[in-house]
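[1] give the three-dimensional model of this entry:
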Amino acid sequence: MTTTDSAEKAQQLAQGAVEARLAACAQISAPVTSVYHWRQAIETAEEWQVLFKTTPACYDALEAYLTAAHDYDTPEIIAMPVVRGNAAYVGWVRAETVAR
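    Coordinates of the predicted model:
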């Protein structure tokens, strides 16, 4: 998952990851309001959240892509484990991604 400051940037990150087959799907949710510490101040920003559906084997390549493509100094890039999932959906995610 990552966040960015515009719908257009979220779309670009999602499109690039899916085209490169680093994610089978990317969902954009927005806007979300983020409140955070940054450079000794509390900031509030409207952001777009992008959730990428990928596999553990593709995570490193997806993180590298997001780090290179993102314009934030320190982009949020986090992974959350899937504890359980519909077998057919999980199989689809595996089939649609390519580990690099």
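[2] CA only for contacts and neighbour counts going forward, please
    OK.
[3] now do the contacts for D60.
    With contact set as C-alpha atoms under 8 Å, 6 or more residues apart in numbering, D60 has no partners.
[4] so it versus E19, what's the distance?
    Distance of D60 to E19, given as C-alpha to C-alpha, to the nearest Å: 16 Å.
[5] what's the burial count for the nearest residue to R94 once chain neighbours are set aside?
    Spatial nearest neighbour of R94, excluding adjacent residues (C-alpha to C-alpha, 6 or more residues apart in numbering): T55 at 6.5 Å. Neighbouring residues of T55 were enumerated by other C-alpha atoms under 10 Å; the total is 22.
[6] contacting residues for T55?
    Going by C-alpha under 8 Å, 6+ apart, T55 touches A23, V93, R94, T97.
[7] count the neighbours of the last one for me.
    If you count neighbours by other C-alpha under 10 Å, T97 ends up with 22.
[8] same check, this time on G16
    G16: 17 surrounding residues under other C-alpha under 10 Å.
[9] those helices in this protein, which residues are they?
    Here the chain has its helices, by DSSP state H, at 7-19, 56-69, 87-96.
[10] now show me the structure for the sequence below, then we'll compare the two:
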Amino acid sequence: MADEHLLGLSTCPDRALAEEIAGELVERGHAACVNIVPGLTSVYRWRGETHRDEEVLLLMKTTRQAWPALQATVLELHSEELPEIIAVPVTGGLSDYLAWVTYQTSPDIASKKED
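    Predicted coordinates for the structure are as follows:
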């Protein structure tokens, strides 16, 4: 069961955008839970220049089935030209928690907004 789960990572330029994206992902059933982690500094090259930006990290718990919709929602709402959207396979975890992630992101349940 664990191989169907993903941990999504995305950074946002500020808390307000992170809150908006996280809320929509959970409300739409694309993620069972999104953690918002403030205080991140990203160092990267973009268009030939090195940047250092304060950002907010989103940790998005989802499934492979829900991933395409999650990615589309982040792209729809994100303010950056090329937002970070990465999926990391979950290779283990508490089986009851992973079952809850599956339940919360299943198409039938997500539309009912239960639990």
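[11] just to revisit the earlier point, distance to W48 of structure 1 added to the helices of structure 1, as a markdown table?
    Shown next, in a markdown table, are these (distance: least, C-alpha to C-alpha, whole Å):
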| stretch | distance to W48 of structure 1 |
| --- | --- |
| helix 7-19 | 6 |
| helix 56-69 | 14 |
| helix 87-96 | 23 |
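[12] between the ones you listed, which gets nearest to P81 of structure 1?
    Of all the helices of structure 1, it is helix 56-69 that lies closest to P81 of structure 1, at 8.8 Å by C-alpha to C-alpha.
[13] output the residue interval of structure 2 matched by that closest one.
    Aligned by TM-score structural alignment, helix 56-69 of structure 1 corresponds to residues 64-77 of structure 2.
[14] and the residue nearest to the spatial centre of structure 2, how far from R52 of structure 2?
    Of all residues in structure 2, the one closest to the mean position by C-alpha atoms, centre = their mean is M60, 3.2 Å from it. According to C-alpha to C-alpha, M60 of structure 2 stands 23 Å off from R52 of structure 2.
[15] same deal with R15 of structure 2?
    17 Å.
[16] okay, these two: which has more neighbours?
    Legend: neighbour count by other C-alpha under 10 Å for R15 of structure 2 and R52, higher for R15 (16 against 10).
[17] wait, R45 of structure 2 sits on R52?
    No - taking contacts as C-alpha atoms under 8 Å, R45 of structure 2 lies outside contact range of R52: 9.0 Å.
[18] so which of the helices of structure 1 comes closest to E76 of structure 1?
    Ranked by C-alpha to C-alpha, the member of the helices of structure 1 that lies closest to E76 of structure 1 is helix 56-69, at 9.3 Å.
[19] what's the angle between that closest one and helix 87-96?
    60 degrees (axes from the mean of the first three to the mean of the last three C-alpha atoms, to 10 degrees).
[20] how close does helix 56-69 of structure 1 sit to structure 2?
    Here the mean offset of helix 56-69 of structure 1 against structure 2 after fitting is 0.6 Å, by mean C-alpha distance after the TM-score superposition for structure 1.
[21] buried set for that helix?
    Buried residues in helix 56-69 of structure 1, counted by 16 or more other C-alpha atoms under 10 Å: C58, Y59, A61, L62, E63, Y65, L66, T67.
[22] these: which two are farthest apart?
    With C-alpha to C-alpha as the measure, no two of those lie farther apart than C58 and T67, at 14.3 Å.
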